[in-house]
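>>> Fold the stuff below for me.
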Amino acid sequence: MNNWEGCNKMRSWNSITLGEVLPFKYGKNLPASKRTHSGEYDVVSSAGIIDSHDTAFTTEPCIVIGRKGSIGSLTYCPDPVWPTDTTFYVTGTPYCDLRFGYYVLQTLPLNQMNNDSAVPGLNRNDAESLAFSLPPVSEQKTIAKVLGSLDDKIAANQRTIQSADSLRNALWDKLLKTNTESLPLSSLAEFINGRAFTKNATGTGRVVARIAELNSGIGSNTVFNDIEVHQNHVVLPGELLFAWSGTLMTKRWPYDEAIVNQHIFKVLPISKFDLWALELIIQSQIHYFQMIAAGKATTMGHIKRADLDKTVEVPTSIPDKLNMLGKTLWMLASQAEQENQTLARTRDELLPLLMSGKITVRDAEEASAEVGVDKHEVKE
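Next up, the predicted model:
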């Protein structure tokens, strides 16, 4: 009797390999010329969802896994999709619930299994030989529901963020259709430059917010420092940062209190325009600033403080009610972003503990309840 045949009949968890219960299948090439931007089905590569198509290559829900390039990347696809030839994909089996399998794959070192020195590549035999502990299917489904409830709430918050920001953009566009004036960007806000706080960092204390954190969030390479700095160089959740070097971008800071590193402005209102509007004003000039930065070929692309003197088109006035609406939308999105950080931390802490059987589902439900996910919200 195979291990997976016995797992439903035994209360203990069995050691199993991926290939026995989640065999990897190759995605199929779909040239860009054959993709349709308005297709019904997502096209998924190792970089995630990249386009759409009129038909699906796999009609079953699946997990798409990066095979070339971003190896080990994971995209959970509850609907039919087209996995490209840079991917593997797996579907659920009678012995392994698909969403449970998605969380299993997150605990395995797929992204470290590069067997190609030129272009990162994942070998199917190596991946399928990875072992993990498999509980009975009923327990798999329960574990997946608990972790899924956290991911579902994160997804719902993300939709709230997108809606709030879309409404904020629409509000600004409406205001620009009234009376406007041209003012220097530098006159609308205080742009406080960060400093080199990564030097001699202690490894403890607050996050040092660098461009890497603005791009990709807090990760294993994030620098921490317990140095005391002036409040001007501290960013709080919901405040606005503007990277003026490298990747020129704005960022509503969603994490805990941090220290602002060099090459980043902390943006503070000094005029009639609050953060909700200032972010849109700066964004309206991002392409201009990127063009300036791209012209500095001998150094890392950047702008100078003098470039902030560029005039921008802004409303002559903003009615109090509309300004309050803009601030409310900014705050709503910020709160959802902050909650998502808490939810993601909880999920990431529970994931290895649940998958190893070190905590029970009841323990995980209690932990989820502490961050606002009621067990009754867990979907079937």
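>>> drop to CA atoms for contacts and neighbour counts, all remaining ones
Fine.
>>> Can you point out the buried residues in the helix or strand hosting S334?
Element membership for S334, per DSSP states H and E: helix 320-355. Buried residues in helix 320-355, counted by 16 or more other Cα atoms under 10 Å: 323, 325-327, 329-344, 346-347, 350-352, 354-355.
>>> How about stretch 168-184?
Residues of stretch 168-184 classed as buried by neighbour count (16+ other Cα under 10 Å): R168, N169, L171, W172, L175, L176.
>>> what would these look like in TSV with secondary structure and distance to P83?
TSV is the format used below for these (DSSP: H, G, I helix; E, B strand; the rest coil; distance: Cα to Cα, whole Å):
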residue	secondary structure	distance to P83
R168	helix	35
N169	helix	34
L171	helix	38
W172	helix	39
L175	helix	43
L176	helix	43
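>>> Distance check, T328 against S334.
10 Å (Cα to Cα, to the nearest Å).
>>> Revised request: answer the last question for D165.
D165 is 10 Å from S334, by Cα to Cα.
>>> ok, now I161?
Following Cα to Cα, the distance that separates I161 from S334 is 8 Å.
>>> cool, A164 as well?
10 Å.
>>> Show me the common contact partners of these two, please.
Taking Cα atoms under 8 Å, 6 or more residues apart in numbering as the contact rule, A164 and S334 touch no residue in common.
>>> Let's compare: structure for the following, please.
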Amino acid sequence: MRWGVPVAAIAVVGAAVGAGPVIAAVQGDPSLPDRTAEQLLAEVAKAAHDRQPPAMSGTLVETASLGLPSLPIPGGTSSSPLSLLSGSHTIRVWYGGDGRVRLALPGQMSETDFISTGKGEAWVWESTSNTATRFKLPAGAKATGLETAHSALPTATTPNELAAHALKAAETNTAVTVENGQHIAGRAAYQLVLTPKDSSSLVKEVKLALDGETYVPLRVQVFAKGAAEPAFEVGFTQVTFSAPAPENFAFTPPAGAKVEEKTIGAAGKDSHELGADHGPLAKEADKPRMSGSGWGTIVQMPFSIDDLAKQEAGRENGRGGDPAQMVNSLLKSAKQVSGPWGSGRVVQSKLVSALLTDDGRLLVGAVTPEALAEAAGHK
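Presented below is the predicted three-dimensional model:
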């Protein structure tokens, strides 16, 4: 959110099981018991109360095909989280429960790791800059490892997280059907198909594959209207539902590494990095506000490219991307628009539209530019 660009809807391509006779053999496995859409939604809601998935480990493949113009972000072999905005990428994940989480973004010659130890601290290790950042959680504060992971690596997502957003949007004005016979990462799965009825939405449908035993989301595919292939997809290519070894959640900075210390939620210039209510969005009037509902939800917030550039100035950017440069690159392909609300520039991808008004507002949603313009009239 602090970048002012829609990076939440990052997608991932789950691996295909095979072709020809291999598919036929896999599909010949015993099918899962029939479940209605209502029964599956109830199971997902029940599982969501745990807030974290069961102990597990696995490998995800993410692919984003947003139809964005060329951006100044790292290439496909980079371990930078910004590189997840385009192309296909691999993420390794470990969940140990009790706040213990590890995400690893390997690159060709680099790696970025997030490790939540479950002991009130988390680490972000970036091999390209040889930097280890230790985030300390204040006493009494509550944050799960997954919440902290998403704050530290905002462009890295999991099927569990993306499924939660999709199901929240599907609470109203959505048709839901069930497909059986899916196999994801060797696991039999149910597939919920969520079809928005909102005409302003750019989403044609979302396919959510649930593990047939644990009901954990194994893959999420987001399809844009008019497209046969998913624009966003995230899915496991390998998954094991057993407790990872404890050493996966331990971290000691390598000799010679630069070590930085930050506190999550404490007052200070860095506290907003992990979602604290401090910094550029501290004032009530400056906080993002929502309009619409479900698939038609629009986020509106104050925004200035100059302010973003000043915020990034002086920071050591070991992740290989500059948010201000990204926004400027996007705006080069923007279309000038105007109306009773004023004037501005609009950028549309397959699934997300963004309107930057000349009076300093940013409106973002998985909706048509016309819907954003209408919302801009309600200040």
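>>> Got a TM-score for the two of them?
Here the superposed chains carry a TM-score of 0.24, computed using TM-score structural alignment, normalised by the length of the second structure; 155 aligned residues with a Cα RMSD of 6.9 Å.
>>> Double-check that A371 of the second structure belongs to a strand.
No. The assignment for A371 of the second structure (DSSP: H, G, I helix; E, B strand; the rest coil) gives helix, which keeps it out of a strand.
>>> neighbours of it, just the number please.
20 (other Cα atoms under 10 Å).
>>> And V203 of the second structure, by the same measure?
26.
>>> Distance check, the residue nearest to it when sequence neighbours are not counted against A169 of the second structure.
In this structure, V203 of the second structure finds its nearest non-sequential neighbour in A224, 4.7 Å apart by Cα to Cα, 6 or more residues apart in numbering. From A224 of the second structure across to A169 of the second structure, the span is 15 Å (Cα to Cα).
>>> same question, T117 of the second structure
32 Å.
>>> which of those two has more neighbours?
Neighbours were counted for T117 of the second structure and for A169 using other Cα under 10 Å; T117 has more, 22 against 18.
>>> so the more buried one makes contact with R100?
Yes. Between T117 of the second structure and R100 there is a contact under Cα atoms under 8 Å: 5.1 Å.
>>> what packs against the helix or strand following the helix holding S334 of the first structure?
Where DSSP H and E defines the elements, the next helix or strand beyond helix 320-355 of the first structure is helix 361-370. For helix 361-370 of the first structure, the packing partners by 3 or more Cα pairs under 8 Å, 6 or more residues apart in numbering; DSSP states H and E come out as helix 137-176, helix 320-355.
>>> again, 6 Å this time
Using 3 or more Cα pairs under 6 Å, 6 or more residues apart in numbering; DSSP states H and E, no helix or strand is in contact with helix 361-370 of the first structure.
>>> buried set for it?
Those would be V361, A364, E365, A367, S368, for helix 361-370 of the first structure by 16+ other Cα under 10 Å.
>>> with those residues in mind, which one is nearest to R252 of the first structure?
S368 (25.9 Å; Cα to Cα).
>>> what's the burial count for A25 of the second structure?
A25 of the second structure: 9 neighbours (other Cα under 10 Å).
>>> Mind telling me what element it is part of?
helix 21-27.
>>> Next SSE downstream of that helix?
helix 37-48.
>>> just checking, what packs against that following helix?
By 3+ Cα pairs under 6 Å, 6+ apart, helix 37-48 of the second structure packs against no helix or strand.
>>> for whatever helix or strand comes next after that helix, packing partners?
Next helix or strand after helix 37-48 of the second structure toward the C-terminus (DSSP H and E): strand 56-64. Under the contact definition 3+ Cα pairs under 6 Å, 6+ apart, strand 56-64 of the second structure sits against strand 87-97, strand 232-240.
>>> what does the longest one rub up against?
Spelled out, it's strand 87-97 of the second structure. Residues from elsewhere that reach strand 87-97 of the second structure, judged by Cα atoms under 6 Å, 6 or more residues apart in numbering: 55-64, 101-105, 243.
>>> For those, name the two members farthest from one another.
A64 and A243 (30.0 Å).
>>> Which one of the two is surrounded by more residues?
Shown here are A64 of the second structure and A243; by other Cα under 10 Å, A64 has more neighbours (23 against 14).
>>> and the gap between that one and P369 of the second structure?
Counting by Cα to Cα - A64 of the second structure and P369 of the second structure are separated by 21 Å.
>>> now G342 of the second structure
Relative to P369 of the second structure, and taking Cα to Cα, G342 of the second structure is found at 14 Å.
>>> neighbour count winner among these two?
P369 (22 against 13).
>>> buried stuff in the helix or strand hosting S329 of the second structure?
S329 of the second structure belongs to helix 323-332 when assigned by DSSP H and E. Buried residues in helix 323-332 of the second structure, defined by neighbour count with 16+ other Cα under 10 Å: P323, A324, Q325, M326, V327, S329, L330, L331.
>>> The third one and K332 of the second structure, how far apart?
Same thing as Q325 of the second structure. Using Cα to Cα, Q325 of the second structure is found at 11 Å from K332 of the second structure.
>>> Can you give me the distance of A209 of the second structure to I91 of the second structure?
Counting by Cα to Cα, the gap from A209 of the second structure to I91 of the second structure is 18 Å.
>>> Looking at the two, which has the bigger crowd around it?
A209 (28 against 22).
>>> Tell me which other helices or strands the helix or strand containing Q290 of the first structure touches.
Element membership of Q290 of the first structure [criterion: DSSP H and E] is helix 286-294. Contacts defined by 3+ Cα pairs under 6 Å, 6+ apart place helix 286-294 of the first structure against no helix or strand at all.
>>> Would you mind identifying the next helix or strand past it?
strand 311-315.
>>> what's the angle from that following strand to helix 137-176?
Interaxial angle, strand 311-315 of the first structure versus helix 137-176 (axes from the mean of the first three to the mean of the last three Cα atoms, to 10 degrees): 90 degrees.
>>> Would you mind listing the buried residues in strand 311-315 of the first structure?
V312, V314, P315.
>>> Hmm, S57 and Q238 of the second structure touching each other?
No. The pair Q238 of the second structure and S57 does not pass the contact test of Cα atoms under 6 Å, sitting 8.4 Å apart.
>>> And those two? Which one has more around it.
It is S57, of Q238 of the second structure and S57, that has more neighbours when counted by other Cα under 10 Å, with 23 against 18.
>>> Can you tell me how far the closest residue to the more buried one other than its chain neighbours is from V101 of the second structure?
In space, and not counting its chain neighbours, S57 of the second structure is closest to W94: 4.3 Å by Cα to Cα, 6+ apart. Distance of W94 of the second structure to V101 of the second structure, computed by Cα to Cα: 6 Å.
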